[in-house]
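# I would like to see how this sequence folds:
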Amino acid sequence: MKVYDIAVIPGDGIGKETVPVGQKVMETVADIHGGLKFNWHSFDWGCEYYLKKGRMMPDDGIKTLSQFHHIFLGAVGNPQVPDHISLWGLLIPIRRQFQQYINLRPVQVLRGLTSPLKQVDATIKFIIVRENTEGEYSSVGGIVNRGLESGETALQVSSFSRTGCERVIRYAFERAKQTERKRLVAATKSNGIIHTMPFWDRIFKEIAAEYPDVDAELTHVDALAAKMILKPQAYDVIVASNLFGDILSDLGGAVMGSIGIAPSANLNPEGRYPSMFEPVHGSAPDISGKSIANPLGQVWTACLLLEHIGEYSLARRVLDVVQDLLEERIVTPDLGGRYKTKDVEHALITRLKNV
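Next up, the predicted model:
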């Protein structure tokens, strides 16, 4: 029996409605497997916790989470809490303390979804590998001459280490090796950013020499964004720095027809620390508590967790059922359906049991 202890952070808003659906799906496939079990341990951290306690998680939150195999996260956000407080108080400390240096975002037009790119009739399926712990999202910087009308200046310093660049680029090459076409594109902007991007490019070329079987290419990020729209079927794996990867992966969510169902994984590939799995959608306070939250992003996120622990067939089984529901329009109002969250959950579980 494989047993996994999973820390659960439902977070805020619709996260409290969608996370239980993801858990139920994982419990169902574990029962089907017969030799798999998930032990859940829930924590009420997030913006609501911040409004009560003045912090997003307890001072020993990282130490607490270190006891678990992985982390299953919902949505985080509240209009009363500035985004930089919620992000730097919970998500970024977890990502950095646990060296979750890979942010993995699949881009795939599922059966039952229509890409807004009407001219594309080929299969769109690729992954974006985003550096997740350094780069442009650095805490180095500050405000100079604060309050002076003519002299107030904000400074933000990007931080690119050789270790940080090498490990994310090498991971992307390894993923590209596993694809049929073995194509890898790296986002850069070395024509305008004079220090960090040429450094990134140089390391990319060094590692590319070790993978002669991979078709490796450097592309300026603005051109890459345009090509993702014009010819998204051309990609297998895209690797990018923290900021570029963040933007491109959200563009990828739009390409596949709904950012509301997009999943992500924050990975520590070596397994020394827990990895964290979260949907891309926000906490959606405008629909929280109305029982119409779309749980499919959380369910697809569960698929990424299943893949990470080696349960590929179970992950495919879940994603196949998700696509069946999309085709049959058993979906919530945000996808044009008339079903409630619990209706979608019931359909998911019933189909999984009957496959």
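# C-alpha only now, for contacts and for neighbours.
Will do.
# In the stretch 201-350 of the chain, what residue spans correspond to helices?
Applying DSSP state H, counting those that start in this stretch to the stretch 201-350 of the chain gives helices spanning 221-230, 242-255, 296-308, 312-327, 341-354.
# How many residues are close by the closest residue in space to residue 211 that isn't next to it in sequence?
What sits nearest to residue 211 in space, not counting adjacent residues and going by Cα to Cα, 6 or more residues apart in numbering, is residue 173, at 7.4 Å. When neighbours are counted by other Cα atoms under 10 Å, residue 173 registers 27.
# follow-up on the earlier one: among the helices of the stretch 201-350 of the chain, which comes closest to residue 165?
helix 242-255 (10.4 Å; Cα to Cα).
# and the closest one, what other elements does it pack with?
Packed against helix 242-255 by the contact rule (3 or more Cα pairs under 8 Å, 6 or more residues apart in numbering; DSSP states H and E) you find strand 102-108, strand 125-131, helix 221-230.
# Here is a second sequence; please produce its structure as well for comparison:
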Amino acid sequence: MSRYRIAVIPGDGIGVEVTAPTVDLLEHLADRAGFEIAFDHFDWSCARYQETGAMMPPDGLDQIRDHDAILLGAVGWPGVPDHVSLWGLLIPIRRRFQQYVNLRPISVMPGLPGPLRDPGEVDFVVVRENVEGEYSEIGGRFSTGTAQEMAVQEAVFTRAGVTRIVDYAFDLATTRRGHVTSATKSNGIVHTMPFWDEIVRERAERQPSVSWRQEHIDALAAKLVLDPSSFDVIVGSNLFGDILSDLAAAVAGSIGIAPSANLDPERDFPSMFEPVHGSAPDIAGKGIANPIGALWSASMMLDHLGEKRSGDALLAAIRATLADGDVRTPDLGGTATTRELAAAVQEAISL
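This is a model prediction of the structure:
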């Protein structure tokens, strides 16, 4: 019997509310499918920061280093600056554990119309470089408080980092419809983006069966809205991938249902799975948060762990529940609670 140990970090706000039923549903799936799953819960959050001055303890990463995966709810709360919460928890996990692939599947779910009149069949994935690029620590503030004050932020693109994310995207395309779109801005960013483009061209030669093109990020953002069904795999830098994946989730109908995976493809470290939505302080505590993003992220976690049958069953149950339309949270036009929607998904699971 397969056994898995999962680190659970509910985080802040609705992260706590969507994580609890996700854990319950995973336990249900494990019982049905015949594998064992154990959860270790960690209170790392903005609430912890406000009490102790740190999002997690100094040895926090060592505490979760040997887990099979990490399930994260959401991070962020009023009174704690975003750069403090992210650089105190999420980004250290991604970087220490070499989770260099941020994977975000985008799909228009049945029965859940998006904002576009005729989006076509939307089914693509954004592959975002997750540990370098524009989100570096190099830079600083100078002459603070004077008329000459300035801020410098350096982007870092390495051959190793760009190569491995591009290879991942092309390899993924061979399992899908065989097309990659590379997000760039080499007509305006004179060093890093031409470097990115050169490596994309080099690595594309490894996969002659995969067609590809590059698109400037501004034009690509427009095409995502005008013709989202034309995309298969989109690969982008840390910043471009971050922006495109949130835009794409909105095109698909709701950022509340969007999942993500932070992957270490080499599996030297645990990978982390989280819904794309934030902590939503405006509805926190009301019990009406949409759990679909967390549940879909759990489906991705099961796939990563090798429990694909269970992952597929969970995703199929999500699709069936949304298609039925009887049980929906307020953001989807219904009146159901978080727990009621999660329970409906669990009821729809067929194994």
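# still on that earlier bit, go ahead and confirm the residue nearest to residue 211 of structure 1 touches residue 184.
Yes - the pair formed by residue 173 of structure 1 and residue 184 meets the contact definition of Cα atoms under 8 Å, at 6.9 Å.
# Which neighbours do the two have in common?
Listed as contacting both residue 173 of structure 1 and residue 184 by Cα atoms under 8 Å, 6 or more residues apart in numbering are residue 214.
# Give me the most central residue, structure 2.
residue 260 (2.3 Å; Cα atoms, centre = their mean).
# Could you save the helices of the stretch 201-350 of structure 1 as a markdown table and add columns showing mean neighbour count and distance to residue 88 of structure 1?
Listed next are the helices of the stretch 201-350 of structure 1 as a markdown table, based on neighbours: other Cα atoms under 10 Å; distance: least, Cα to Cα, whole Å:
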| stretch | mean neighbour count | distance to residue 88 of structure 1 |
| --- | --- | --- |
| helix 221-230 | 15 | 26 |
| helix 242-255 | 20 | 15 |
| helix 296-308 | 25 | 22 |
| helix 312-327 | 18 | 31 |
| helix 341-354 | 17 | 30 |
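# Adding distance to residue 189 of structure 1, write the ones you listed out as CSV.
What follows is those, written out as CSV (distance: least, Cα to Cα, whole Å):
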stretch, distance to residue 189 of structure 1
helix 221-230, 6
helix 242-255, 9
helix 296-308, 30
helix 312-327, 35
helix 341-354, 42
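# quick one, which of the ones you listed is nearest to residue 56 of structure 1?
Across the helices of the stretch 201-350 of structure 1, closest to residue 56 of structure 1 is helix 296-308 (Cα to Cα), at 21.3 Å.
# In contact with residue 304 of structure 1, which residues are there?
When contacts are counted by Cα under 8 Å, 6+ apart, residue 304 of structure 1 touches 263-265, 277, 315.
# Quick one: map residue 146 of structure 2 onto structure 1.
Using TM-score structural alignment as the criterion, the counterpart of residue 146 of structure 2 in structure 1 is residue 148.
# and if you look at residue 340 of structure 2?
Under TM-score structural alignment, residue 340 of structure 2 pairs with residue 343 in structure 1.
# what does residue 137 of structure 2 give?
Match for residue 137 of structure 2 (TM-score structural alignment): residue 139.
# Surely that match is within a strand?
No - using DSSP: H, G, I helix; E, B strand; the rest coil, the assignment for residue 139 of structure 1 is coil, not a strand.
# With residue 355 of structure 1 as the reference, measure out to it.
Look at residue 139 of structure 1 and residue 355 of structure 1: by Cα to Cα, to the nearest Å, they are 49 Å apart.
# which secondary structure element contains residue 145 of structure 2?
Secondary structure assignment for residue 145 of structure 2, by DSSP states H and E: no helix or strand.
# and residue 144 of structure 2, how many neighbours?
Residues near residue 144 of structure 2, counting by other Cα under 10 Å: 10.
# so who does it touch?
residue 150.
# Could you rerun that using 10 Å?
150-151 (Cα atoms under 10 Å, 6 or more residues apart in numbering).
# what's the distance between it and residue 137 of structure 2?
Distance from residue 144 of structure 2 to residue 137 of structure 2, by Cα to Cα: 18 Å.
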